[in-house]
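1. heads up, no residue letters with this:
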């Protein structure tokens, strides 16, 4: 047996709650921005509609559901930083989702230290183990939401997060994810299995 859900009959809010309970887990873009009027009061907010959009050039995307300060600041300055949201900063990440007034800096409100970025004006979260500095590529408005595409112009990773192959180690990064309701996800078992090439598939080399 299955239960059917009709988006048009349920309404936006109810279907949003269902959708975010099905599309799980979702990585978190902890986005820092600045406004032209208050560059000394940086904004910081988590966005759980986040992904990689393109490899060449490197582009990431996050979605602002309704018009939030992050979106307005990116529109003004054309820059933002995606900070990794680690398990060790769970309280601070959740706190930065509070609807603070635009003139209040979430860095100050929740007690996070900023650090200067190399290529863009918005600061990075000093305690975050990785960050992607981005310049605005384009925006796409869909209903009540805006998808923000940013070209990554610089990336930084704390040295202690790097494995022997020079890439970030997932067990050290310990990223948080968003689930449904007020639920969050932490890193569970990591499965490591290479993809099968067609010639190996034909040869029956599958395990």
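-> Right, received. Where do you want to start? Because the structure is predicted, anything quoted here is derived from the model rather than measured.
2. from here on, just use CA atoms for contacts and neighbour counts.
-> Will do.
3. A helix includes residue 8, no?
-> Yes: under DSSP: H, G, I helix; E, B strand; the rest coil, residue 8 falls within a helix.
4. pull out the buried positions in the lengthiest helix in the chain.
-> The helix that spans the most residues within the chain, counting by DSSP state H, is helix 12-22. For helix 12-22, a neighbour-count test (16 or more other Cα atoms under 10 Å) marks 15, 18, 20 as buried.
5. leaving out chain neighbours, which residue sits closest to the last one?
-> Spatially, and ignoring its direct neighbours in sequence, residue 20 is nearest to residue 180 (5.1 Å; Cα to Cα, 6 or more residues apart in numbering).
6. and the comparison structure, right after this:
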């Protein structure tokens, strides 16, 4: 048996770069649109994102720091998770820029807005799918020994789903056709879903 490279994160990884974000990959990207109490729009991508429940349907995103998205959701209780895909990758990247809260990242990234149905934040019009969410909880994460983290986890219940009909084939969402993006760890590394394989559970 080959000896593994073992390390305890608290003691350092002894590698050129932290491998955890490359190991836990690809991570779906939650492209979160939100508004603050005054109606200012924010759009930002989060790679700590996933669906965490299907009954009721819920998603979460986690932010390192009390950033605009978390603050907005705390003020209004709403957000939209837009599907980040390959043909929108450059705009998604532009929306990650560190800009003042009053800057509208949708305009910054030259993205058209589409109105949501049940929540106030607009959605990215070109996104193949968008999930309207209402906040269930915002938690400041804590580690072992109840040590406080700088990360905040936002959980939202999906109350509305928008799907571009171009990505529906015989009633099935065309995941490979949409080519969702995944974050893969090291600086600038992304993946896109281009093919699927089927494996039936026993």
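-> Good, I have the coordinates. The shown structure was predicted, so the numbers you read here are calculated from the model rather than taken from an experiment.
7. one step back: corresponding residues in the second structure for whatever helix or strand comes next after the longest helix of the first structure?
-> Counting by DSSP states H and E, the next helix or strand C-terminal to helix 12-22 of the first structure is strand 26-27. Aligning strand 26-27 of the first structure against the second structure (TM-score structural alignment) gives residues 27-28.
8. list the contacts of that stretch.
-> 47, 48, 49, 50, 180, 181, 182, 183, 184 (Cα atoms under 8 Å, 6 or more residues apart in numbering).
9. and for stretch 66-81 of the second structure?
-> So stretch 66-81 of the second structure is contacted by 30-37, 42-44, 63, 101, 119-123, 130-135, 138, 151-152, 154, 156 (Cα under 8 Å, 6+ apart).
10. measure it end to end?
-> Stretch 66-81 of the second structure has its terminal residues 18 Å apart, counting by Cα to Cα, to the nearest Å.
11. picking up where we left off before, just among the contacts of stretch 27-28 of the second structure, which is most surrounded?
-> residue 181 (25 neighbours; other Cα atoms under 10 Å).
12. give me every residue that touches the aligned partner of that one in the first structure.
-> If you follow residue 181 of the second structure across to the first structure using TM-score structural alignment, you land on residue 176. Applying Cα under 8 Å, 6+ apart to residue 176 of the first structure gives the contacts 27, 28, 85, 86, 87, 90, 184, 185, 186, 187.
13. in a markdown table: the residues you listed, plus neighbour count, secondary structure and distance to residue 11 of the first structure.
-> Formatted as a markdown table, the contacts of residue 176 of the first structure follow (neighbours: other Cα atoms under 10 Å; DSSP: H, G, I helix; E, B strand; the rest coil; distance: Cα to Cα, whole Å):
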| residue | neighbour count | secondary structure | distance to residue 11 of the first structure |
| --- | --- | --- | --- |
| 27 | 20 | strand | 26 |
| 28 | 24 | coil | 25 |
| 85 | 28 | coil | 31 |
| 86 | 22 | strand | 33 |
| 87 | 17 | helix | 33 |
| 90 | 14 | helix | 31 |
| 184 | 16 | strand | 24 |
| 185 | 16 | strand | 27 |
| 186 | 14 | coil | 30 |
| 187 | 14 | coil | 33 |
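14. roughly how far apart are the spatially most central residue of the first structure and residue 93 of the first structure?
-> Taking Cα atoms, centre = their mean, the centroid of the first structure lies closest to residue 29, which sits 1.4 Å from it. Look at residue 29 of the first structure and residue 93 of the first structure: by Cα to Cα, they are 10 Å apart.
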